[in-house]
Each structure stands twice: as C-alpha cells, then as structure tokens.
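In: here you go, sequence then predicted model.
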Amino acid sequence: MRAGKMHADETDHDVPLVRRLIAAQFPQWSDLPVEPFDSSGTDNAIYRLGADMSVRLPRRPGSTTQIAKDLHWLPKLAPLLPFPIPVPLAAGEPAEDYPLPWSVHRWLDGENPAPGHLTRPALLAEDLAAFITAFRRIDLPGAPPAYRGGPLEKLDLQTRTAIHDLGASIDPMAATAAWEAALNAPGWTSPPVWTHADLMPGNLLVTDGRLTAVIDFSTAGRGDPAADLMIAWNLLPATVREDFREAVKADDATWSRARGRALSIALIALPYYKATNPAFAANARHVIQEVLTDHQHAGDA
C-alpha cells in the first residue's frame, strides 16, 4: 500500500485533478478555489469548492454506489429529520485521469466531535437521541437494507480473527467475553427501521457542543436499530450513556447488540487503519476500552 492512502486499491487524487474535473464538467464553478479537506472518512476524499460546496471523490471503486443512493434518498430524507444532512448538487462522470463517478455537495459547517473533549455531552446526547428517534419513524417505501442492519453472527469470524491478530495489544479474554455476550443477546424480530448505521464522530458535525448536522449516509437503510446506538461508546462519555439509552428506549437486548457491534467494528478497524488513518485508529482504541469497561461493569452489577 502506498504512503498516504488508506486502501490498496485507492485512486490517485489531488487539487489539480479536482480543478480539471470541475473545469471540464461544471465550468460554472471553475473560478472557485479548491482546497483539500483533512477528513478521517474511509470512503471519500473531500475537497472544498469555494465557500459553500464540497467535492467528494470515492477513494476506490467499491465506494461509488453511494452517489446514486445520495441523489435518490437524501432529498427525501432531509425534510423528515431534525438536523441538516448533505444536499447533493451534482454528479460528476468518470474522466480520463479519474476513473470513477464523483459528486458535489452543499458544504455543511461544524466540526467533528472528539471523545473526551465534548463541551456539552448531555445536550449532545439529547440531540443524537432526537436524530435517531426521528430516523426510526421514517416510513419511505423501497428503502434499501442498512449496511450494518443485519445479525451480528455475520461478523463473528472477522471479529474473532481481529481479536486473535491484535494479541496482547488488547485484553483478548475480555474482548471475547464481551463479543460473546452480544452474540447471545436476542436478535431484532420487529420490522426493520431506518438507521444511519455509521454514527461515528467523523460523520457528525457540532457547533458550541451541539449537533448541527449528520453526514455520510452510505450505510443508511432499514435494519436493526441497534446499529445507531454505537455512538454511545464511540463518542458519548459513560456519565451520559444511561440517559441516552433511556432517550432512545433501548431494551437490554438492543443495547447489548449495539455494544457488540461497536466492539466488532473497532476490533476490525484497528489493525487495518492503524498506519493509514490515525484518527480512526485512535477512536477504535477508545471504543474497545469503553466497551470492555462497560461490559465489566454490567457483569458486576
């Protein structure tokens, strides 16, 4: 894998490329400045276009399906949610020097929150619960399945392999116990609901400690609502976790599945991104610690 890239099959991209793409396909914006934006996102490279827009270049071929999904679903979802979400403005075509489709979106202001540095965690937890609850209530026909909306059993082999590969860098016995507790929780048997399915700090924008926008809906669709509760461990401190759980009305089984999914994602991501995406890897370490501590306390209660 070449330095500066997250994936072995990642495409090349830089400011001159973005300028060429804009000039060729959207000349009305060709005079606007283009600047790279430092993002921990794993699917798209982000460039600012002027003050009010962003250019999203899929990092690899497997990430291109999001463009059509965004164009179809985001305008339908936006008026039904209590916080702003991305507005797609244009879809770019593959070009000679960039082989993938790409897109232009309206820019959303705010900054990514960081675990341990939340200025108003209780209010942020309320905002997140309001977003999740509103999303669950949406009833749009033809919804796709959520990328992370299925049973945890599908992640069992990957998760156990990650525990083995991480070795002494984690507590493998504690990680295995927490994972097996989640696997043993009853599954979701009610009708699937709309979930974002990737509520991580990098997909949230905050201003003055409050939620101002939710971005990146590539994993969104109908599935197990536990997928959206991972935010309880990848961002929220333990001091507000129970209030968040009450606000989203999570029963014991759903809470356990959510905790297990958060753990699984972190365990799998840590070895993959530790050298190429330090922010993502740091959050994975944080999640593992929070989940194992939380699981131990639940067992001691």
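Out: Good, I have the coordinates.
In: every contact and neighbour count from this point should use C-alpha atoms.
Out: Will do.
In: now the nearest residue to Trp179 once chain neighbours are set aside, what's its secondary structure?
Out: Spatial nearest neighbour of Trp179, excluding adjacent residues (Cα to Cα, 6 or more residues apart in numbering): Gly260 at 5.5 Å. The three-state assignment at Gly260 reads helix, by DSSP: H, G, I helix; E, B strand; the rest coil.
In: ok, Gly260 - contacts?
Out: Counting by Cα atoms under 8 Å, 6 or more residues apart in numbering, Gly260 touches Leu152, Ala178, Trp179, Ala181, Ala182, Leu183.
In: wasn't the fifth one part of a helix?
Out: Yes. Judged by three-state DSSP, Ala182 forms part of a helix.
In: surely it meets Ser256?
Out: Yes. When contacts are counted by Cα atoms under 8 Å, Ala182 is listed as touching Ser256 (5.1 Å).
In: ranges for the helices of the stretch 201-301 of the chain?
Out: 231-234, 238-248, 252-273, 278-300 (DSSP state H, counting those that start in this stretch).
In: which parts of the longest one are buried?
Out: It stands for helix 278-300. 279-281, 283-292, 294-295 (16 or more other Cα atoms under 10 Å).
In: and that helix, what does it pack onto?
Out: Packed against helix 278-300 by the contact rule (3 or more Cα pairs under 8 Å, 6 or more residues apart in numbering; DSSP states H and E) you find helix 172-183, helix 231-234, helix 252-273.
In: name the helix or strand for Pro86, please.
Out: In the assignment (DSSP states H and E), Pro86 maps to no helix and no strand.
In: my read: it touches Leu108, true?
Out: Yes. Pro86 lies in contact with Leu108 (Cα under 8 Å); the separation is 7.1 Å.
In: related to what we said a few turns ago, I'd like the distance between the residue nearest to Trp179 and Asp12.
Out: Separation of Gly260 from Asp12 (Cα to Cα, to the nearest Å): 35 Å.
In: likewise Leu267?
Out: Counting by Cα to Cα, the separation of Leu267 from Asp12 is 28 Å.
In: next one: Leu21
Out: Distance from Leu21 to Asp12, by Cα to Cα: 13 Å.
In: ok, and here's another one to check against it:
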Amino acid sequence: MRMHDDQVDIDVADVRRAVVSVRPKCADAEVRPVSSGGTVVALFRVGQDLAARFPLVPDPGEARRAELSAEQTQVCRVAPRVSLTVPEPVAVCEPVRGYGGLAETDDWVRHSIRRSAHPVDPAAVTRAWEETLGAARLAGRRSPSTVT
C-alpha cells in the first residue's frame, strides 16, 4: 500500500548501486529488504554490518542533505552520553539510476530488533530513553566546540 502520492518503489538493485557508489567494498555484500512498519523510509540490510535507509519519497535537495548532516552530528554528540548502543553514521548515498534521492547508511544496530529470553525491565528502558532524550536536548543546545 502506498503511503505517499509521490512514493517510489525501491528495489535491491537501486540500494546496491547507491551503497556501492560510496562503499565499493560492499559490492559483494548481500542486500535485502527489512520488514518494517515505517511510513517514511524503506530499510535494507547490507551485509552483516550496515543498514540503509531510503526515503520512500526521494529528495536530492540541499535541505535533505543538511537534515542528514545535522542528524549525523546529533548522533555523534549523543552517543557518548547514553547507555543505549548508538550506531555510527557511515555514509550518505548520492542519487543513482533508479533512485533519485539521498539515502543513508549506518551501523546495523540502529535498526536491529533485540529479542531476548530475559525479561525486560520497563523501568530501566524508560530511564535509558529519558537519558537519551536528555542528552539529545543538551547536545542540541551546545555548539560542537563545547561538546566534550
């Protein structure tokens, strides 16, 4: 089902072309779609280590590039301040034949769904999210030169 009027179909070949254009060593990596309930991006797993996020509505514009850059900066600022595992951004994929927008790759952990035989402590998860949100707010108020 389409969520957006200008949504495009994104296939494995498009993802491979885009990822390999910025990470040639991924040429032989398996690329497979990841089932998701998301309504904004299509997720793909690239090899064992990467996730690729392709917006369903491609946008090659400078505003999208700035948004990706800001998101990557925030991730790098927040990661050291939280107990949750936060992946490192890997690359921004430029438009390629078959997909006309910018996309991004990052460590797979960001998109993995952790299943455990051990019970999850809801209070611990809540504390971790509060810590993450607090760190994100703090990082957003500081300039890069003042973030330690």
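Out: Noted; the coordinates are in hand. Please read all numbers here as calculations on a predicted model, not as lab measurements.
In: surely Arg60 of structure 1 touches Met6?
Out: No. Counting by Cα under 8 Å, Met6 is not a contact partner of Arg60 of structure 1; they are 9.9 Å apart.
In: what's the matching range in structure 2 for stretch 290-298 of structure 1?
Out: Mapping stretch 290-298 of structure 1 onto structure 2 (TM-score structural alignment) gives no aligned residues.
In: stretch 233-246 of structure 1 too?
Out: Alignment note (TM-score structural alignment): stretch 233-246 of structure 1 is unmatched in structure 2.
In: how far off centre is that stretch?
Out: With Cα atoms, centre = their mean, to the nearest Å as the basis, stretch 233-246 of structure 1 stands 17 Å off its chain's centre.
In: so which bits of stretch 10-17 of structure 2 are buried?
Out: By 16+ other Cα under 10 Å, the buried positions in stretch 10-17 of structure 2 come out as Ile10, Asp14, Val15, Arg16, Arg17.
In: ugh, typo on my part, it should be stretch 45-60 of structure 2
Out: Arg45, Val46, Leu50, Ala51, Ala52, Arg53, Phe54, Pro55, Leu56, Val57, Pro58, Asp59.
In: OK, contacts around the last one?
Out: So that's Asp59 of structure 2. Each residue near Asp59 of structure 2 by Cα under 8 Å, 6+ apart is listed here: Gly100, Gly101, Leu102.
In: spatially, what comes nearest to Pro55 of structure 2 if we skip its sequence neighbours?
Out: Among residues not flanking Pro55 of structure 2 along the chain, Val41 sits closest, at 4.1 Å (Cα to Cα, 6+ apart).
In: an error on my part: the question was meant for Ser35 of structure 2.
Out: Leu43 (7.5 Å).
In: also Arg210 of structure 1?
Out: Arg210 of structure 1 sits nearest to Leu124 (Cα to Cα, 6+ apart), 5.2 Å away.
In: map that neighbour across to structure 2 for me.
Out: Under the alignment (TM-score structural alignment), Leu124 of structure 1 maps onto Pro122 of structure 2.
In: and Pro16 of structure 1, by the same measure?
Out: Alignment note: Pro16 of structure 1 maps to Ala13 in structure 2; criterion TM-score structural alignment.
In: for its match, helix, strand, or coil?
Out: Of the three states, Ala13 of structure 2 takes helix under three-state DSSP.
In: where do the strands sit along the stretch 51-200 of structure 1?
Out: 53-58, 88-92, 102-106, 193-195 (DSSP state E, counting those that start in this stretch).
In: who touches the third one?
Out: With contact meaning Cα under 8 Å, 6+ apart, strand 102-106 of structure 1 is reached by 52-58, 64, 67, 86-94.
In: so how far is that strand from its chain's centroid?
Out: 18 Å.
In: give me the mean deviation of that strand from structure 2.
Out: Its matched residues in structure 2 lie on average 0.7 Å from strand 102-106 of structure 1 after superposition (mean Cα distance after the TM-score superposition for structure 1).
In: longest helix anywhere in structure 2?
Out: helix 122-141 (DSSP state H).
In: which residues does that helix contact?
Out: Gln74, Arg77, Val78, Arg81, Val82, Ser83, Leu84, Val147.
In: can you check stretch 5-16 of structure 2 too?
Out: By Cα under 8 Å, 6+ apart, the residues outside stretch 5-16 of structure 2 that reach it are 27, 31-33, 42, 44, 52, 54, 56-58, 96-99.
In: ok, the nearest residue to Val109 of structure 2 once chain neighbours are set aside to Leu50 of structure 2 distance?
Out: Spatially, and ignoring its direct neighbours in sequence, Val109 of structure 2 is nearest to Pro87 (6.1 Å; Cα to Cα, 6+ apart). Using Cα to Cα, Pro87 of structure 2 is found at 10 Å from Leu50 of structure 2.
In: could you do Glu67 of structure 2 as well?
Out: 20 Å.
In: which among the contacts of helix 122-141 of structure 2 end up buried?
Out: Burial by neighbour count, judged by 16+ other Cα under 10 Å, picks out Gln74, Arg77, Val78, Arg81, Val82 from the contacts of helix 122-141 of structure 2.
In: tabulate the residues you listed (CSV), appending distance to Leu138 of structure 2.
Out: Below are those laid out as CSV (distance: Cα to Cα, whole Å):
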residue, distance to Leu138 of structure 2
Gln74, 10
Arg77, 9
Val78, 9
Arg81, 10
Val82, 12
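In: just to revisit the earlier point, tabulate the strands of the stretch 51-200 of structure 1 (a markdown table), appending distance to Asp252 of structure 1.
Out: Below are the strands of the stretch 51-200 of structure 1 laid out as a markdown table (distance: least, Cα to Cα, whole Å):
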| stretch | distance to Asp252 of structure 1 |
| --- | --- |
| strand 53-58 | 38 |
| strand 88-92 | 38 |
| strand 102-106 | 39 |
| strand 193-195 | 18 |
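In: fine by me, thanks again.
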